[in-house]
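K.L.:
the sequence isn't on hand, but the structure is:
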């Protein structure tokens, strides 16, 4: 069997002023692409498979992808499919929440182009993020599709392997194309309200393995959708794939109904408050380190990552401004400020206008912050110190960074949008040495979760504001919970068999 691997993965907030260009993507081909997956190596499953690498492009979440960037990657993927020769299948490694300027339903457009290039007989198996969107137009072009079952996504690579295993098994069995029972659920919630660490998502997603194990069922998946795009496809979806069409329809109907019935039970994954409330509670708490999520400007959900709003609120607190309490606030994107810090050198006092360059003009929260402080650390990943830890390998390319300390607050400025998810991402700075750590993130990734003595989710403004009603969605299909609630009790959840 000749099975290709390729795709394009990013989630894009249409409420973020950032635009994702080709330089934002990490593009892999050939042996490097096959090397992403353990199961393509000797000893992996599918000994009768020739894995054919196409091209894969992945980027840190951000604003919509520029059309010429999308067209360039799409063209290469389609060309490589046509040049690969006869293919039995494709592992389609995508996200599901990509927005492209001037284009609706980007994943459907990409899937249509891929299907046309492959021809009608090859099978396509998509591995997706549960925060993706699944329109009928998109699902129509696929044969198998599955999504993560954990949020945070500790099973991301397991999901890709499941998509590949299902495809290999399907082709080896000779059973051909399975049925896909599909339905959308008129609910759109942010990921921070749908973590599988908590109910009701824990039980809902916990059902999927049992459904998958039923005789006649191949796979079961639930998507919560992507809340920070504004398209008709943005909503929850359920797909059950199988050879028994009646059973697939029954199971997808049951899962969709459960999702709808528990829609009001989804809660934020941690205690919440506005910025000042969270800061005051963290200062007063004996728990150290106390972590706060600057959730509205989370770059790994699609935020610009350049808002200095939380920095201003931290330094507005007397205990932090005086240094009686210490705080570390990493990840404010500002290449000009970083350059100024490198020019000044460690130990030098600097005055900077921090942040607000990407987000300029989007509101009072996006104004630059006038920061006067001392440069306390510089980091250049191109020239790491001997033995220095490496940053997050999933998102290489954060560039240089500079730490500036004012009172008790140390802000880490970065050349490029970059997340701080692991201990290694902080480089020479030890986050556990500070009383408070304020990270541009939503729910805490595993290492941060383990690090936190206590934690609050700050409902801050930005391109991925958790308060969806503040964003101004105009194009989502209505009625849609939570935008509509009263009098919206009995939606049509009749599944469609594809």
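P.N.:
Perfect, thanks for sending it. This is a predicted model, so every value here is computed, not measured. Numbering: from 1, shown residues only.

K.L.:
going forward, measure contacts between C-alpha atoms and count neighbours the same way
P.N.:
Fine.

K.L.:
quick one, helices of the stretch 201-350 of the chain?
P.N.:
Shown for the stretch 201-350 of the chain, the helices assigned by DSSP state H, counting those that start in this stretch span residues 201-206, 208-212, 245-261, 275-284, 309-315, 318-322, 335-344.

K.L.:
tell me which of those sits nearest to residue 478.
P.N.:
Between residue 478 and the helices of the stretch 201-350 of the chain, the shortest gap by Cα to Cα is with helix 245-261, which sits at 15.1 Å.

K.L.:
identify each buried residue in that closest one, please.
P.N.:
By neighbour count on 16 or more other Cα atoms under 10 Å, the buried set for helix 245-261 is 245, 247, 248, 249, 251, 252, 253, 255, 256, 257, 259, 260.

K.L.:
related to what we said a few turns ago, in a markdown table, list the helices of the stretch 201-350 of the chain along with distance to residue 80.
P.N.:
Formatted as a markdown table, the helices of the stretch 201-350 of the chain follow (distance: least, Cα to Cα, whole Å):
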| stretch | distance to residue 80 |
| --- | --- |
| helix 201-206 | 36 |
| helix 208-212 | 33 |
| helix 245-261 | 34 |
| helix 275-284 | 49 |
| helix 309-315 | 45 |
| helix 318-322 | 55 |
| helix 335-344 | 36 |
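
K.L.:
which stretch among the ones you listed comes nearest residue 102?
P.N.:
Judging these by Cα to Cα, what sits closest to residue 102 is helix 335-344, at 28.6 Å.

K.L.:
reformat the buried residues of helix 245-261 as TSV; add distance to residue 484.
P.N.:
Output for the buried residues of helix 245-261, formatted as TSV (distance: Cα to Cα, whole Å):
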residue	distance to residue 484
245	33
247	32
248	29
249	27
251	27
252	24
253	22
255	21
256	18
257	18
259	16
260	13
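
K.L.:
please compare the first structure with the one that follows:
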């Protein structure tokens, strides 16, 4: 029987891994936190909060990496072994919160999250309730649902409800552990659709309405939680596709709710469109220069580091610097974020602010589309201590402010620019390696377009070369027949999982 104050462990590893990027992700990229430090990740588990008091929370290991390439076997072995050992040392638990992303690819593994949770189950046993929280761009195999008791994901893209989702997962787990009721029924429906996140933003239709149905299903009597996963489009594994899971005590209600959500997603498949107007980078630049809207944002989408791109593709920056409009320092002010170049950053640091330097950066990881780029400019700013980039440098090259980094970094916030003595609000054009604009940038942009550029997270999915995903799959098989969208009831962890994954 659970203690009056149940013991709940917290563990997980999370990353989006593009298998179409040549990059590899090593263990330090996960910035792992351990023991009590784990709890500092979650405001709702701060000392004095109601949820913190509801259980004896014990952090094992939680690590989250910036999206990137496939995780090396050595990195996964190191991190997972420590996580398992810390769980083993913590003693018996009454519940476990599995905080993951859901799109981690590891060398030699097809479903890394299932491998990790299988090993966790070997320590905690099959009867301990597990609540799994995920990104909606994660992948949900039947095996992952089988090993979990509760499983949920974000309901917004961009992910403005990330912390709300994690709190829901933790709260539902506490309720399950302390309630003494039966384990939840889990209704899972795989949906053979694989779309990019930029085509499924909940800011616009049809995703806005598709996801609006989730809380309606959750509100039904006999339902604990409901979730729709878009899946992760830039990896090539059998599990990559959309999915729906509804959990709760009432088999009829969870099945009905899961089928409703799955039908809604499938029926909307042809209506999904990019969250912003798209075009070639050249077309986007032409339109930005012709427009009076300032600042005008352009997403350099193919090398987006927050979707799994290597971040060091130079193709986009080469196109920008070749434009005659930007050759003169008095030309339209452009900010470009960013290109990694460790040696370039070191040279600029040595020269100092105000110096003119010639440096070479980029294409150390992904040189398939363009080679390393040599550029001459004035050092505008140098900044140390960034969590991702470590060191950042701004070079003024003509009228372009080029951000160079020691390690790749996403630029999502206004302070990412102002910390470098750059004012994006007064720039004419801001070009960011990103997909849909994150909330601060979206609010700042007077107008914006998505440039369909090459890279490891190319938005044109059909030209990437998927060959291991389950077929038929929309949009790869655009005229495929309607799939079977009946709910599959997945047994609890203590019972065998039989039959092939559908």
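P.N.:
Ah, there it is. No experiment lies behind these values; they were computed from the predicted model shown.

K.L.:
and the two most separated of the buried residues of helix 245-261 of the first structure?
P.N.:
Spatially, the most separated pair among the buried residues of helix 245-261 of the first structure is 245 and 260, at 22.4 Å (Cα to Cα).

K.L.:
which one of the helices of the stretch 201-350 of the first structure lies closest to residue 25 of the first structure?
P.N.:
helix 335-344 (18.6 Å).

K.L.:
the closest one aligns to what range in the second structure?
P.N.:
On the second structure, the counterpart of helix 335-344 of the first structure by TM-score structural alignment is residues 342-351.

K.L.:
that stretch vs the first structure, mean deviation?
P.N.:
Stretch 342-351 of the second structure differs from its equivalent in the first structure by a mean of 1.2 Å after superposition (mean Cα distance after the TM-score superposition for the first structure).

K.L.:
buried residues in that stretch, which are they?
P.N.:
Of all the residues in stretch 342-351 of the second structure, those buried under the rule 16+ other Cα under 10 Å are 342, 344, 345, 346, 348, 349.

K.L.:
what ranges does the stretch 101-250 of the second structure have for its helices?
P.N.:
According to DSSP H, counting those that start in this stretch, the helices that the stretch 101-250 of the second structure contains are 112-124, 142-147, 162-179, 207-218.

K.L.:
just checking, what packs against the second one?
P.N.:
The criterion is 3 or more Cα pairs under 8 Å, 6 or more residues apart in numbering; DSSP states H and E, and the helices and strands that helix 142-147 of the second structure contacts are helix 112-124, strand 185-191, strand 488-490.

K.L.:
how about it, aligned to which bit of the first structure?
P.N.:
With TM-score structural alignment applied, helix 142-147 of the second structure matches the range 136-141 in the first structure.

K.L.:
show me what that stretch is in contact with.
P.N.:
With contacts defined as Cα atoms under 8 Å, 6 or more residues apart in numbering, stretch 136-141 of the first structure is touched by 105, 107, 108, 109, 111, 112, 115, 145, 182, 498.

K.L.:
make it 10 Å
P.N.:
Defining contact as Cα atoms under 10 Å, 6 or more residues apart in numbering, one finds that stretch 136-141 of the first structure is touched by 96, 105-116, 120, 123-124, 126, 133-134, 145, 180-184, 233, 237, 239, 496-498.

K.L.:
how far out from the middle of the chain is that stretch?
P.N.:
22 Å (Cα atoms, centre = their mean, to the nearest Å).

K.L.:
now stretch 463-471 of the first structure
P.N.:
The chain centroid and the centroid of stretch 463-471 of the first structure are separated by 16 Å under Cα atoms, centre = their mean.

K.L.:
mind checking what residue 310 of the second structure lines up with in the first structure?
P.N.:
Residue 310 of the second structure maps onto residue 304 in the first structure, with residues paired by TM-score structural alignment.

K.L.:
is it true that residue 282 of the first structure touches residue 456?
P.N.:
Yes - with contact defined as Cα atoms under 10 Å, residue 282 of the first structure counts as touching residue 456 (8.2 Å).

K.L.:
what about the two, which has more around it?
P.N.:
Neighbours of residue 282 of the first structure and residue 456, each counted by other Cα atoms under 10 Å, are more numerous for residue 456; the result is 27 against 24.

K.L.:
thinking again about what came up before, overlap of the contact sets of residue 282 and residue 456 of the first structure?
P.N.:
By Cα under 10 Å, 6+ apart, residue 282 of the first structure and residue 456 have these common neighbours: 290, 291, 292.

K.L.:
thinking the second one is in contact with residue 444, fair?
P.N.:
Meaning residue 291 of the first structure. Yes - the criterion here is Cα under 10 Å, and residue 291 of the first structure meets it with residue 444 at 9.0 Å.

K.L.:
could you check which of these two has the larger neighbour count?
P.N.:
residue 291 (30 against 24).

K.L.:
just checking, what residue in the second structure corresponds to that one?
P.N.:
Residue 291 of the first structure maps onto residue 297 in the second structure, by TM-score structural alignment.

K.L.:
cool, residue 11 of the first structure as well?
P.N.:
Taking TM-score structural alignment, the alignment pairs residue 11 of the first structure with residue 16 from the second structure.

K.L.:
and residue 420 of the first structure, how close does it get to residue 52 of the first structure?
P.N.:
Between residue 420 of the first structure and residue 52 of the first structure the computed distance is 34 Å (Cα to Cα, to the nearest Å).

K.L.:
ugh, typo on my part, it should be residue 228 of the first structure
P.N.:
Look at residue 228 of the first structure and residue 52 of the first structure: by Cα to Cα, they are 34 Å apart.

K.L.:
check contacts around the nearest residue in space to residue 82 of the first structure that is not next to it in sequence.
P.N.:
Spatial nearest neighbour of residue 82 of the first structure, chain neighbours left out: residue 117 (5.9 Å); criterion: Cα to Cα, 6 or more residues apart in numbering. Contacts for residue 117 of the first structure (Cα under 10 Å, 6+ apart) come out as 77, 78, 79, 80, 81, 82, 83, 111.

K.L.:
dump these into TSV; add secondary structure as well.
P.N.:
Below are the contacts of residue 117 of the first structure laid out as TSV (DSSP: H, G, I helix; E, B strand; the rest coil):
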residue	secondary structure
77	helix
78	helix
79	helix
80	helix
81	helix
82	helix
83	helix
111	helix
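
K.L.:
filter the residues you listed down to the buried ones.
P.N.:
77, 78, 80, 81, 82, 111.

K.L.:
closest one of these to residue 413 of the first structure?
P.N.:
So of these, ranked by how close each gets to residue 413 of the first structure (Cα to Cα), first place is residue 77, at 35.6 Å.

K.L.:
that closest one corresponds to which position in the second structure?
P.N.:
Aligned by TM-score structural alignment, residue 77 of the first structure pairs with residue 83 of the second structure.
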